[in-house]
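Asker: dropping the sequence and predicted coords here.
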Amino acid sequence: MVILYAISILFYFIDFIDTNRKANRIAFWLLAIVWLMQTIFLCFYVIEIGRFPVLTIFEGLYFYAWVLVTLSLTINKLLKMDFIVFFTNILGFIIIAIHTFAPAHTDSNVMAERLISELLFTHITMAILSYAAFSLSFVFSIVYLIQYDLLKRKKWGQRLRRLSDLTKLETMSYILNIIGVPIFLLSLILGIQWAFLKLPGLIWYDPKIIGSFIVLIVYSVFLYMKVRRQKSGKSLALWNIASFLIVLINFFLFGSLSSFHFWNT
């Protein structure tokens, strides 16, 4: 359910950035599946405990997340306010992730540890997927600069013909960042949730945490410059390349300096 929720938010983000109606429809139906799963789980839980589940913080979180999804689907269907739905479901995802992976709502320590392990697995998987998207975006920007240089120096030849046109290269770089940013954001949310569960004395100024927020900021600035400022061309490609270098610094340098990240345990 959490994975479907994350994919739904990804498609809503694509629609938010690029006004993609197909992505909006996919996001809506994925969110509808999430709502159906939540409703089934809620009904089974009510039958199991014989009361409405709002008496504990964890029951309340689940019901709150269900209400958010219900309202967002209603708003989407009746009022067509897509941006409200997008931001509402970012909040809903955070709530459902806290509920799903918090161990205190189950009596089984084994189950709690399993959920925390699954949370870490999901966090790492989503982080790697976002890094892959950023890497491909970086490659497209490198090729863009090569093509740009060949065209500027009027180096007509076989190499120029084998490279794609500048517009397509820039578009692919942009699309990959649209995919990478929300996946990385969701990974960061899940990673922080895992750290809270496993590391009660979490240090917010840990290099890995700071580096991850810097990565999120620089790529968000890229999308802002592209969408709101209508930036394009060489300057945007250079920004994208610099952003990926920050990803590498965060992954290798800040990761090695971190006091808790997984490769140090």
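Answerer: Noted; the coordinates are in hand.
Asker: please make it C-alpha for all contacts and neighbour counts, starting now.
Answerer: Noted.
Asker: near residue 152, how many residues? Count them for me, please.
Answerer: 9 (other C-alpha atoms under 10 Å).
Asker: ditto for residue 60
Answerer: 15.
Asker: cool, residue 264 as well?
Answerer: Neighbours around residue 264, by other C-alpha under 10 Å: 10.
Asker: so who does it touch?
Answerer: Residue 264 sits next to 256, 258 when contact means C-alpha atoms under 8 Å, 6 or more residues apart in numbering.
Asker: separation between the most centrally placed residue in the chain and residue 39?
Answerer: Centroid-nearest residue in the chain: residue 183, 2.3 Å away (criterion: C-alpha atoms, centre = their mean). For residue 183, the distance to residue 39 equals 25 Å [C-alpha to C-alpha, to the nearest Å].
Asker: and if you look at residue 127?
Answerer: From residue 127 over to residue 39 (counting by C-alpha to C-alpha), the distance is 29 Å.
Asker: before we move on, the earlier item: show me the contacts for the residue nearest to the centre of the chain.
Answerer: Here residue 183 is in contact with 6, 10, 126, 127, 129, 130 (C-alpha under 8 Å, 6+ apart).
Asker: between those, which sits nearest residue 110?
Answerer: residue 126 (24.3 Å; C-alpha to C-alpha).
Asker: following element in sequence after the helix or strand that contains the closest one, please.
Answerer: Using DSSP states H and E, residue 126 sits in helix 109-152. On the C-terminal side of helix 109-152, the closest following helix or strand by DSSP H and E is helix 158-162.
Asker: which parts of that next one are buried?
Answerer: Buried residues in helix 158-162, counted by 16 or more other C-alpha atoms under 10 Å: residue 160.
Asker: gap between it and the chain center?
Answerer: Distance of helix 158-162 from its chain centroid, counting by C-alpha atoms, centre = their mean, to the nearest Å, is 36 Å.
Asker: with stretch 4-14 instead?
Answerer: 8 Å.
Asker: quick one: buried residues of it?
Answerer: 5, 6, 7, 8, 9, 10, 11, 12, 13, 14.
Asker: how many other residues sit next to residue 138?
Answerer: With other C-alpha under 10 Å as criterion, residue 138 counts 25.
Asker: excluding chain neighbours, what is closest to it?
Answerer: Spatial nearest neighbour of residue 138, chain neighbours left out: residue 241 (5.6 Å); criterion: C-alpha to C-alpha, 6 or more residues apart in numbering.
Asker: structure two is appended below for comparative analysis:
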Amino acid sequence: MTNIFMTRLHEFTVILYAFSVLLYFFDFLNHNRKANRIAFWLLAFVWVVQTISFIFYMYKTGRFPVLTIMEGLYFYTWVLITLSVIINHLLKVDFIVFFTNILGFIVMVIHTFAPVEYGSHIMGKQLISELLLIHITMAILSYGAFSLSFVFSLLYLIQYDLLKRKKWGKRLIRIADLEQLERLSYIFAVVGVPMLMLSLILGLQWAFLKLPGMPWYDIKIIGSFLLLIAYSIYLYLRIGKEQAGKSLALWNVASFLIVLINFFLFGKLSSFHFWYG
């Protein structure tokens, strides 16, 4: 009975989230502040429901729920929604909230309507450890930071194109200026890189203790290090070479593609990342 209720609750939350994204899109096109306010309060309500559900599930399972692909997606969605609410409240940058919520909505839909993999839940219960929990949690948080960095870089490219084509108008004004977009993209990359690095260290330590026969050439490990290298190069170009502008934004967007590939594809091909399989 509880499982049915939680499923219906997730479906209801998806509907509310969809309305929120649609209203943000309407505001995106027409600069409608009323639609923006309603969208924000719907988003805030979705965040409350997600948080309560997350706490309830954590109480039910007796652990921090990130040990399966479905739990990971749910936590990733919660991170994106939380960041959206904070950004909307503190920075008042509507377009960033809009694009972030599109990404969050896609992940929520995947989580809600994908088939449940019962075997992975059983495996997750058998392999619980604090080290593993911290590793997965930090990895997902770093993905959240990279997601926001990607959104800022994408908006930078949009703004750059509008300025280059001299498309003056409300959209140009409502998108933050290029300098702010570039700075915020850099800040979230700075947050994400050390989180990912610590997550890899903890994950390798856990694997060394629990899976002594693990192949070190596993595709998921290689993908994670490629991701770390890509964003480290981004930081090097930004700090060491003092590079800026369109080329740096394009590098950031390309690096985020590695995030998606590493999360959804390499995990499926991995021989030991059970929570992706």
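Answerer: Perfect, I can see it now. In this text the structure is predicted, and so the values were computed from the model without any measurement.
Asker: report the separation between whatever residue of the second structure lines up with residue 262 of the first structure and residue 120 of the second structure.
Answerer: Matched by TM-score structural alignment, residue 262 of the first structure corresponds to residue 274 in the second structure. As judged by C-alpha to C-alpha, residue 274 of the second structure and residue 120 of the second structure stand 7 Å apart.
Asker: what of residue 156 of the second structure?
Answerer: Distance, residue 156 of the second structure to residue 120 of the second structure, using C-alpha to C-alpha: 40 Å.
Asker: please apply the same query to residue 13 of the second structure.
Answerer: 24 Å.
Asker: higher neighbour count, the two?
Answerer: Using other C-alpha under 10 Å as the criterion, residue 13 of the second structure and residue 120 rank with residue 13 on top: 21 against 18.
Asker: could you pull out the helices for the second structure?
Answerer: Using DSSP state H, the helices of the second structure run over 2-30, 33-61, 69-90, 94-113, 118-126, 130-164, 170-174, 178-210, 219-239, 246-260, 267-269.
Asker: where in the first structure does the third one fall?
Answerer: When you say that, I think you mean helix 69-90 of the second structure. Against the first structure, helix 69-90 of the second structure falls on no residues (TM-score structural alignment).
Asker: by contact count, what packs against the helix holding residue 126 of the first structure?
Answerer: Helix 109-152 of the first structure is packed against helix 82-101, helix 158-162, helix 166-198, helix 234-248, with contacts defined by 3 or more C-alpha pairs under 8 Å, 6 or more residues apart in numbering; DSSP states H and E.
Asker: quick one on the thing from earlier: tally of neighbours for the match of residue 262 of the first structure?
Answerer: 18.
Asker: and it, how far from residue 2 of the second structure?
Answerer: 26 Å.
Asker: cool, residue 83 of the second structure as well?
Answerer: The value you get for residue 83 of the second structure to residue 2 of the second structure, if C-alpha to C-alpha is used, is 29 Å.
Asker: the more surrounded of these two?
Answerer: Using other C-alpha under 10 Å as the criterion, residue 83 of the second structure and residue 2 rank with residue 83 on top: 18 against 7.
Asker: do you know how far that one is from residue 226 of the second structure?
Answerer: As judged by C-alpha to C-alpha, residue 83 of the second structure and residue 226 of the second structure stand 25 Å apart.
Asker: corresponding residue for residue 157 of the first structure in the second structure?
Answerer: Using TM-score structural alignment, residue 157 of the first structure pairs with residue 169 in the second structure.
Asker: one more: residue 46 of the first structure?
Answerer: So, by TM-score structural alignment, residue 46 of the first structure is left unmatched.
Asker: what's the answer for residue 61 of the first structure, then?
Answerer: Using TM-score structural alignment, residue 61 of the first structure sits opposite a gap in the second structure.
Asker: what's the neighbour count on residue 61 of the first structure?
Answerer: Using other C-alpha under 10 Å, residue 61 of the first structure has 20 other residues around it.
Asker: do the same with residue 43 of the first structure
Answerer: When neighbours are counted by other C-alpha under 10 Å, residue 43 of the first structure registers 13.
Asker: what of residue 263 of the first structure?
Answerer: Residue 263 of the first structure has 8 nearby residues by other C-alpha under 10 Å.
Asker: which residues are in contact with residue 35 of the second structure?
Answerer: 23, 24, 26, 27.
Asker: I should have written residue 227 of the first structure there, sorry.
Answerer: So residue 227 of the first structure contacts residue 17 (C-alpha under 8 Å, 6+ apart).
Asker: residue in the second structure paired with it?
Answerer: Match for residue 227 of the first structure (TM-score structural alignment): residue 239.
Asker: same question, residue 207 of the first structure
Answerer: In the second structure, residue 207 of the first structure lands on residue 219 (TM-score structural alignment).
Asker: any idea how far its match lies from residue 261 of the second structure?
Answerer: 11 Å.
Asker: still on that earlier bit, of the buried residues of stretch 4-14 of the first structure, which is the nearest to residue 47 of the first structure?
Answerer: residue 5 (24.8 Å).
Asker: so the closest one touches residue 30, yeah?
Answerer: Yes - checked against C-alpha atoms under 8 Å, the pair residue 5 of the first structure and residue 30 is within contact range at 7.1 Å.
Asker: could you save the buried residues of stretch 4-14 of the first structure as a markdown table and add columns showing secondary structure and distance to residue 172 of the first structure?
Answerer: Listed next are the buried residues of stretch 4-14 of the first structure as a markdown table, based on DSSP: H, G, I helix; E, B strand; the rest coil; distance: C-alpha to C-alpha, whole Å:
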| residue | secondary structure | distance to residue 172 of the first structure |
| --- | --- | --- |
| 5 | helix | 25 |
| 6 | helix | 22 |
| 7 | helix | 20 |
| 8 | helix | 21 |
| 9 | helix | 20 |
| 10 | helix | 17 |
| 11 | helix | 16 |
| 12 | helix | 19 |
| 13 | helix | 16 |
| 14 | helix | 13 |
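Asker: CSV please, covering those and showing distance to residue 67 of the first structure.
Answerer: Listed next are the buried residues of stretch 4-14 of the first structure as CSV, based on distance: C-alpha to C-alpha, whole Å:
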residue, distance to residue 67 of the first structure
5, 14
6, 17
7, 19
8, 17
9, 17
10, 20
11, 21
12, 19
13, 21
14, 24
